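Q: The following comprises the amino acid sequence and a computationally predicted model.
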Amino acid sequence: MSKLKVAVIGCGSIAKHRHLPEYASNKEVEIVAVCDIVEERVEEFATKYEAKAYTNYEELLLNSDIDAVSVCTPNYLHAPISIAALNAGKHVLCEKPMATSKEDAEAMIKVAEVTGKKLMIAHNQRFVPAHQKARQLIDKGELGKIYSFRTAFGHGGPEGWSADGLDSWFFKKEEAFIGAMGDLGVHKTDLLRFLLGEEFVEVGAFVETSAKKNADVDDTAVCVLKTESGIIGTLAASWSYVSKEDNSTVIYGEKGIMRLLDNPVDSLIIQYQNGEVAKYELGKIQTNEAGGQNNSQVIDRFVKSIIENEDSPVSGIEGMNSLQVVLAALESQKTKKIVSL
């Protein structure tokens, strides 16, 4: 069988560390094109992956050889490029957050339905082994009734790893639309929906810019969330954690407490009510650090869904529901009220 021909639009850090190397290591795939508005950047990747270089995505989409694209651009371009790619007959893997409004997200979903092409949103936290195991254990009733949770995703900010450093689009409202809450918070709204198997119905939030002098988007956010069955908890997303990254989630249930990525060795720990402790060493989360280059599974699952014609591993609707919690947090900050979804 001939290989799946893919293109990557946007050659910043996420493309460099995740999409391109993971496509390159997938035996079913051939990288045929790369696109970026920065000419020397795109030429470098074109040479490295023996692909055709484009500086205009519309031109790239006219290439009928391409079966699928990854959209790795600044947030404000996710929806228009994804919609153009779907209309051009390509399957689409779009980085998160999938769009900057519910309307744009709905438009993406509709076009995917009309064209019959796959649309996947790159929510990698679902595929972390500890999170997969946690979902199974929660589904099995290992914690009993879930009461509460707390989750955090914070690090020192995009300047540490973005291709443009301090001048990154991440800090510019017209390109990013939303800061730490869109970059990191949406990972956790998606993860919690995945783990708890429920939608959020109410959101209250403080979304501030307190750490970054060069940003006109938020860098520190704390949200209070409530699910349809009444599980309540907190979500923190921040670019102001200047030392060690925090990527932990704790779930409190009637039979015990589950700690995810909260311990450097055991990525899943359950502390039971009766004093017993279960520890699972399931490997760390994928990082972009040297030596931490394990596979995020996002690319492999996207490729498999196309080749085997399976449902999208993280559908547009899933992406939209995770985005809506983030949009509600912004609204809560603006109105100083609890927002109902």
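A: The structure has been received and is ready for your questions.

Q: going forward, measure contacts and count neighbours with C-alpha atoms only.
A: Noted.

Q: What helices and strands are in contact with whichever helix or strand Pro80 is part of?
A: Assessed by DSSP states H and E, Pro80 sits inside helix 78-87. Here helix 78-87 touches helix 57-61, strand 68-71, strand 91-94, helix 102-115, going by 3 or more C-alpha pairs under 8 Å, 6 or more residues apart in numbering; DSSP states H and E.

Q: Would you format those as TSV with mean neighbour count and distance to Lys244 included?
A: Shown next, in TSV, are these (neighbours: other C-alpha atoms under 10 Å; distance: least, C-alpha to C-alpha, whole Å):
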stretch	mean neighbour count	distance to Lys244
helix 57-61	18	37
strand 68-71	28	29
strand 91-94	26	28
helix 102-115	17	33
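
Q: putting a second one here so we can go through both:
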Amino acid sequence: MAKTTGKPVRVALVGCGGIAAEHVKGFIKHADRIRCVGMCDVSAENLDKRTRQYGQPTRPFSDWKVMLREMAGEIDAVDICLPHHLHAQAILDATAAGKHVICEKPMCMNLEEADRIGAAVKRAGVTYMSAHNQLFMPAVQEAKKMIDRGDICRVYLVRSQDCFWANWGEGGNPFKGSWRAQLQTQGGGELIDTGYHPTYRLLHLAGSNVASVHAQMARFYQQIEGEDSASVQVRFENGAIGEILTSWAFANPYGTHQIHVIGAGGQIFGSLETLYFLPQGWHEPAKMSFQPVNTFEAQIGHFADCLIEGKRPIHGYEEGRAVLEVIVKATQSAAGWAR
């Protein structure tokens, strides 16, 4: 069991850009369990935005190494919301300082970095949580319960998708000129970014190790070096088939859902807070509706509970590496698509 912390958990936010705003909402929502004591960003503007959003005093920094040194006794954990190419070093520095870590997706950019992170987390005896927020989506949580309970018997097919047309910003090209447009800083294309969500949902619902991965990729619209669309086929060791569809060039196919699981005893499918169950032999599915959940707030609350109680996160280092391995293998399988 990893070491526990006091209550509230004292966390430092590293990276104060757009996605960090969702994490700050979690700090505010769960103020009784987690308190942000420091913020770090090279942009003074980003620091100011997150400080004003949080509304509580925090120490500002422009260098996380300085922050870890100067606040050594004042921080229990680090929340990493940086561009992809900075994730690995920030995680390694935080664990070397004996701090628990929650990190935005992806954990890092390649399996060599992932293995270094795994060794560092084990050596430090700290908790590492992969920030896979969509695991807290009501449809995903209920589907997982039903699958594990055996409601659809043996699982045959798991499908997970996340597609939208990203056409905002100047000239309708939101990523042009940004770190997301470059392989060196992004680590790939759409699949290692938005595509991370349907990938971890797929592995979570399948509940089996991956046996093989094949993929097709394309760049239809975005002005980026990597792909903006990917179709990934997965074979699991338990025999189930997995499918991932993800894109920044088009929306989810009409009439489909974020998750769809088919088993010997029926089908489960849905999105967000709505889930349908179609038992074998039924002609119309039963509909289940749940209260909406802010998944970012939920994951921050879960992270705090894990540190206070010494529990393992729903997805830790091992799951983060497994997701990355699927993406790496998919990218290798689709090699040459850009020619």
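A: That came through, no problem. Worth saying up front: this structure is predicted, and the values here are computed from it rather than measured.

Q: ok so, going back, is it possible to export the helices and strands packed on helix 78-87 of structure 1 to JSON lines including distance to Ser168 of structure 1?
A: Output for the helices and strands packed on helix 78-87 of structure 1, formatted as JSON lines (distance: least, C-alpha to C-alpha, whole Å):
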{"stretch": "helix 57-61", "distance to Ser168 of structure 1": "20"}
{"stretch": "strand 68-71", "distance to Ser168 of structure 1": "17"}
{"stretch": "strand 91-94", "distance to Ser168 of structure 1": "19"}
{"stretch": "helix 102-115", "distance to Ser168 of structure 1": "23"}
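
Q: Going by residue numbers, what spans are helices in the stretch 151-300 of structure 2?
A: Applying DSSP state H, counting those that start in this stretch to the stretch 151-300 of structure 2 gives helices spanning 183-186, 196-206, 295-309.

Q: Just say which of these is most tucked in.
A: Of all the helices of the stretch 151-300 of structure 2, helix 196-206 carries the top mean neighbour count, a mean of 24, counting by mean count of other C-alpha atoms under 10 Å.

Q: Distance of the closest residue to Ser340 of structure 1 other than its chain neighbours relative to Gln136 of structure 1?
A: The shortest distance from Ser340 of structure 1 to any non-neighbouring residue, by C-alpha to C-alpha, 6 or more residues apart in numbering, is to Glu202 (4.5 Å). Distance check for Glu202 of structure 1 against Gln136 of structure 1: by C-alpha to C-alpha, to the nearest Å, it reads 26 Å.

Q: Name the residue in these two with the higher neighbour count.
A: Each of Glu202 of structure 1 and Gln136 has its neighbours counted (other C-alpha atoms under 10 Å); Glu202 has more, 20 against 13.

Q: how about Lys122 of structure 2, what's its match in structure 1?
A: Alignment note (TM-score structural alignment): Lys122 of structure 2 maps to Glu113 of structure 1.

Q: oh, I was asking about Leu278 of structure 2
A: Using TM-score structural alignment, Leu278 of structure 2 sits opposite Gln271 in structure 1.

Q: Its match: what's it in contact with?
A: Each residue near Gln271 of structure 1 by C-alpha atoms under 8 Å, 6 or more residues apart in numbering is listed here: 256-258, 277-278.

Q: Kindly confirm my reading that Leu137 of structure 1 is in a strand.
A: No: counting by DSSP: H, G, I helix; E, B strand; the rest coil, Leu137 of structure 1 falls outside a strand, being helix.

Q: Could you give the number of residues near the residue mapped onto it from structure 2?
A: Using TM-score structural alignment as the criterion, Leu137 of structure 1 maps onto Met146 of structure 2. For Met146 of structure 2, the number of neighbouring residues by other C-alpha under 10 Å comes to 16.

Q: Which residue comes closest to Met146 of structure 2 once chain neighbours are left out?
A: Met146 of structure 2 sits nearest to Ile152 (C-alpha to C-alpha, 6+ apart), 7.5 Å away.
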